[in-house]
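*Asks:* predicted structure and sequence below. I'll ask about it afterward.
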Amino acid sequence: MIPAAFDYKRAGSSEEAVALIAEYGDEAKFLAGGHSLLPMMKLRLAVPTVLVDIGRVGDLSYIDDRDDHIAIGALATHRSLETSELLIAECPILAHVASKVGDPQVRHRGTIGGSLAHSDPASDLPAAVLALGGSLIAQGPNGEREVQVSDFFTGYFESALSDDEMLTEIRMPKAPGDSWNYQKFNRRAQDWAIVGVAAVQVQGTTQVSLVNMGSTPLRAAAVEAALAGGASSVEAAEQAAEGTDAPTDLNASPEYRAHLARVLTRRALEAAGIS
């Protein structure tokens, strides 16, 4: 299908982008890599009258070591995450999950900021970021504010960002070593996950998140509580579907997704060496 008509504005800086969004209000949308927004526009599920292109705002594309955390610019591409020596050393689960997004064309254009702001519960990176914890920086007309990752995803394709804010930075805790794993079940390698599970130990605490098991990416709270209480990985994994609201579609029923969540959680915990 063909998108509805829209005006196009290119921002040269994050400040200009925020000013343009403030000028046009909720009729405007940011355009970064475009791999989430443009398909929705073609289906007329999103009908912005103005697109603010931030794809060439160079100061939002970086991956930096900030001592106690890693700072990632919102326009860092999936490919840059996948190949970052810093992430591979200090936060390997994020680099690995980025390598599982779509295909090479998507990874070279898609951005981490776009993926998170789009808030698709079937997307890989939101679940990985949720498992790690950390915070996100939003910039608006009144300056910056910090949002905890646990508070960012508020609903189906909805986030804590206001209409006049843009996501500028992702701050992730360091989680080096081998105690992590990501399991993704899909039909083809480049497809969205039917169900996915990210498991990682951050400062000695096991954190698990689920892909496509509700209207937002979810922390597997029952699994985490079971592990903290001394349960084995097999026992804890049986709790993976607790508190979820898995969708039904052509790929899977809620019951099948619940089964996948239990199986993939067990595999992720065992592969990460978490028992």
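*Replies:* Cool, the structure landed.
*Asks:* make it CA atoms for all contacts and neighbour counts henceforth
*Replies:* Will do.
*Asks:* so K9 makes contact with G55?
*Replies:* No. Shown here, K9 and G55 do not form a contact pair, counting by Cα atoms under 8 Å, at 11.2 Å.
*Asks:* the two: who's more crowded?
*Replies:* Taking neighbours as other Cα atoms under 10 Å, K9 and G55 compare with G55 leading, 21 against 16.
*Asks:* can you get me the start-to-end distance on stretch 93-104?
*Replies:* 18 Å (Cα to Cα, to the nearest Å).
*Asks:* buried set for that stretch?
*Replies:* I93, L94, A95, H96, V97, A98, S99, K100, V101, G102 (16 or more other Cα atoms under 10 Å).
*Asks:* and of the residues you listed, the nearest to I112?
*Replies:* Nearest to I112 out of the buried residues of stretch 93-104 is A98 (Cα to Cα; 8.6 Å).
*Asks:* pull out the buried positions in the helix or strand where R266 lies.
*Replies:* Using DSSP states H and E, R266 sits within helix 254-271. Using 16+ other Cα under 10 Å as the test for burial, helix 254-271 gives 254, 257-271.
*Asks:* gap between the closest residue to G12 other than its chain neighbours and S36?
*Replies:* Excluding its sequence neighbours, the residue lying closest to G12 (Cα to Cα, 6 or more residues apart in numbering) is V57, at 5.6 Å. Separation of V57 from S36 (Cα to Cα): 19 Å.
*Asks:* and what of A17?
*Replies:* 19 Å.
*Asks:* and for L260?
*Replies:* Distance of L260 to S36, computed by Cα to Cα: 25 Å.
*Asks:* P121 contacts R219, correct?
*Replies:* No. Checked against Cα under 8 Å, the pair P121 and R219 is beyond contact range at 11.7 Å.
*Asks:* more neighbours, these two?
*Replies:* Ranked by neighbour count (other Cα under 10 Å), P121 and R219 place P121 first, with 27 against 24.
*Asks:* next, the contact list for that one, please.
*Replies:* Contact analysis of P121 by Cα atoms under 8 Å, 6 or more residues apart in numbering lists A127, Y156, F157, V211, N212, M213, G214, S215, T216, P217.
*Asks:* just say helix, strand or coil for E16.
*Replies:* Counting by DSSP: H, G, I helix; E, B strand; the rest coil, the backbone at E16 sits in helix.
*Asks:* burial count for it?
*Replies:* E16 has 15 nearby residues by other Cα under 10 Å.
*Asks:* quick one: what helix or strand has the most centrally placed residue in the chain in it?
*Replies:* Central residue of the chain (Cα atoms, centre = their mean): P126, 1.7 Å from the mean position. Assigned by DSSP H and E, P126 belongs to helix 124-132.
*Asks:* so what's S80 closest to, chain neighbours aside?
*Replies:* H108 (7.9 Å).
*Asks:* centre of the chain to the helix or strand encompassing that neighbour, how far?
*Replies:* Element membership for H108, per DSSP H and E: helix 104-109. Helix 104-109 has its C-alpha centroid displaced from the chain centroid by 16 Å (Cα atoms, centre = their mean, to the nearest Å).
*Asks:* for comparison:
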Amino acid sequence: MKLPAFDYAAPTSIAEAVQLLAANPGAKALAGGQSLIPALAFRLGAPPLLVDLRKVRELSGITIDAAGVRLGARVRWRDIEDEARLKTAHPLLLAAVKHVAHYQVRNRGTVGGSLAHADPAAELPGVAVTCDAQIVTAGAKGSRTLAAADFFTGALSTELADDELIVELRLPSWPRERRWAFEEFSRRRGDFALAAVAVCYDVDGDGKARHAHIGVIGACLRPHRVPQAEALLNGRRLDADTVASAVRAFEAALEPPSDLHASADYRRSLAGTLLERALMRTL
């Protein structure tokens, strides 16, 4: 299907891109185009202007330092896969990105595009929320830094204003001894997840878990942590019984949607099974 008619601009700076968005109500930013272009083809949108970000070098680059990992909005999935330092700087992120779609999509799709699209089954929003990441935006009214947990407001819905761009994702530093796991299930390799879980926690000198983070993806209307399950891990040595208790609390706290792909009950049970697998892998 042909795309609707639109004007096109390719700014070279964040300031210029923001100015174009502000001056053209309804305009959309274009990065990798893996979500936006299909939406336009299906006439789910008809923006008067596409603001192509491919020449905005400020949005590129992966920075790793003592403060953590910073991903520019134009960083592609393949850039993350190719960054060897992430094997220790943020292995959970690296593991999750390997589940993103297919090679062709990972060669074009971007960090900013995934965050802005906010599909509840997408991996990166879930990792961002699980790891207490921050999302930096730029708009006509200036720059904002939002907690990922507050950024996503629902399925395909965020706090991003029409004249704002996502500039970068900031992930906190990753302790070398942190335990973690990522588990996902989809009907076919590369499909969106019916459910996925991201898990990480630290271990104190007595072998007890602390700072437990458990995030749900797919079995939800927006990615979120599950504090009811986290509380059953913190201060305890993990074993089969502890894991089973956390899984029960996790399932009870979920409110998954039903659709043509899976019922709410199926997604809830599937997410619980994935959490059990993830936690047992960390022992």
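*Replies:* That came through, no problem. Note that the coordinates shown come from a computational prediction; the quantities given were computed from them, not determined experimentally.
*Asks:* tm score of chain vs chain?
*Replies:* Superposed pair, TM-score by TM-score structural alignment, normalised by the length of the first structure: 0.93. Supporting alignment: 272 aligned residues with a Cα RMSD of 1.7 Å.
*Asks:* the second structure: matching residues for the helix holding R266 of the first structure?
*Replies:* Across the second structure, the stretch matching helix 254-271 of the first structure (TM-score structural alignment) is residues 264-281.
*Asks:* who touches the matching stretch?
*Replies:* Contacts for stretch 264-281 of the second structure (Cα under 8 Å, 6+ apart): 180-185, 194-199, 216, 219, 239-240, 243-244, 247-248, 250-251, 254-258.
*Asks:* so which of those residues are in helices?
*Replies:* A240, V243, A244, V247, R248, F250, E251 (DSSP state H).
*Asks:* what number of residues lie near D67 of the first structure?
*Replies:* What D67 of the first structure shows, counting by other Cα under 10 Å, is a neighbour count of 9.
*Asks:* name the SS class of it, please.
*Replies:* Assignment for D67 of the first structure (three-state DSSP): coil.
*Asks:* counterpart of it in the second structure?
*Replies:* Using TM-score structural alignment, D67 of the first structure sits opposite A66 in the second structure.
*Asks:* and that match, what does it touch?
*Replies:* S173.
*Asks:* of the contacts of P121 of the first structure, just the buried ones, PyMOL syntax please.
*Replies:* Remark: buried members of the contacts of P121 of the first structure, expressed as a PyMOL selection using 16+ other Cα under 10 Å:
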select buried, resi 127+211+212+213+214+215+216+217
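*Asks:* which one among the contacts of P121 of the first structure gets closest to A46 of the first structure?
*Replies:* F157 (11.0 Å).
*Asks:* tell me where the second structure has strands.
*Replies:* 7-9, 28-30, 49-52, 62-65, 68-72, 134-139, 142-147, 152-154, 157-158, 165-172, 179-185, 195-203, 209-217, 224-225 (DSSP state E).
*Asks:* can you lay out these as JSON lines showing distance to V111 of the second structure?
*Replies:* Shown next, in JSON lines, are the strands of the second structure (distance: least, Cα to Cα, whole Å):
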{"stretch": "strand 7-9", "distance to V111 of the second structure": "21"}
{"stretch": "strand 28-30", "distance to V111 of the second structure": "12"}
{"stretch": "strand 49-52", "distance to V111 of the second structure": "15"}
{"stretch": "strand 62-65", "distance to V111 of the second structure": "11"}
{"stretch": "strand 68-72", "distance to V111 of the second structure": "7"}
{"stretch": "strand 134-139", "distance to V111 of the second structure": "11"}
{"stretch": "strand 142-147", "distance to V111 of the second structure": "16"}
{"stretch": "strand 152-154", "distance to V111 of the second structure": "15"}
{"stretch": "strand 157-158", "distance to V111 of the second structure": "15"}
{"stretch": "strand 165-172", "distance to V111 of the second structure": "8"}
{"stretch": "strand 179-185", "distance to V111 of the second structure": "18"}
{"stretch": "strand 195-203", "distance to V111 of the second structure": "18"}
{"stretch": "strand 209-217", "distance to V111 of the second structure": "17"}
{"stretch": "strand 224-225", "distance to V111 of the second structure": "18"}
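*Asks:* what's the closest of those strands to E83 of the second structure?
*Replies:* Ranked by Cα to Cα, the member of the strands of the second structure that lies closest to E83 of the second structure is strand 62-65, at 8.3 Å.
*Asks:* list the buried residues in the closest one.
*Replies:* I62, I64.
*Asks:* how close does it sit to the first structure?
*Replies:* By mean Cα distance after the TM-score superposition for the first structure, the fitted strand 62-65 of the second structure averages 1.7 Å away from its aligned residues in the first structure.
*Asks:* quick one: contacts of that strand?
*Replies:* V69, R70, L71, G72, V75, R85, A89, S173.
*Asks:* test my guess that the first one contacts A133.
*Replies:* Same thing as V69 of the second structure. No. Look at V69 of the second structure against A133 with Cα under 8 Å: they stay out of range, at 9.5 Å.
*Asks:* who touches both of these two?
*Replies:* R170, L171, P172.
*Asks:* filter those residues to the buried ones?
*Replies:* Applying the neighbour count, that is 16+ other Cα under 10 Å, the buried entries in the shared contacts of V69 and A133 of the second structure are R170, L171, P172.
*Asks:* list the contacts of the first one.
*Replies:* The reference is to R170 of the second structure. Residues in contact with R170 of the second structure, defined by Cα under 8 Å, 6+ apart, are G68, V69, R70, L71, A133, Q134, I135, V136.
*Asks:* just the buried residues of stretch 93-104 of the first structure: which are in helices?
*Replies:* Per DSSP H, the buried residues of stretch 93-104 of the first structure map to helices at I93, L94, A95, H96, V97, A98.
*Asks:* who's in contact with the fourth one?
*Replies:* Neighbouring residues of H96 of the first structure by Cα under 8 Å, 6+ apart: E82, I88, Y182.
*Asks:* from those, which is closest to N142 of the first structure?
*Replies:* For the contacts of H96 of the first structure, the nearest to N142 of the first structure is E82 (33.5 Å; Cα to Cα).
*Asks:* so the closest one touches S99, yeah?
*Replies:* Yes. Judged on Cα under 8 Å, E82 of the first structure makes contact with S99 at a distance of 5.3 Å.
*Asks:* ok so, going back, surely the residue nearest to G12 of the first structure meets A11?
*Replies:* Yes. Counting by Cα under 8 Å, A11 is a contact partner of V57 of the first structure at 7.0 Å.
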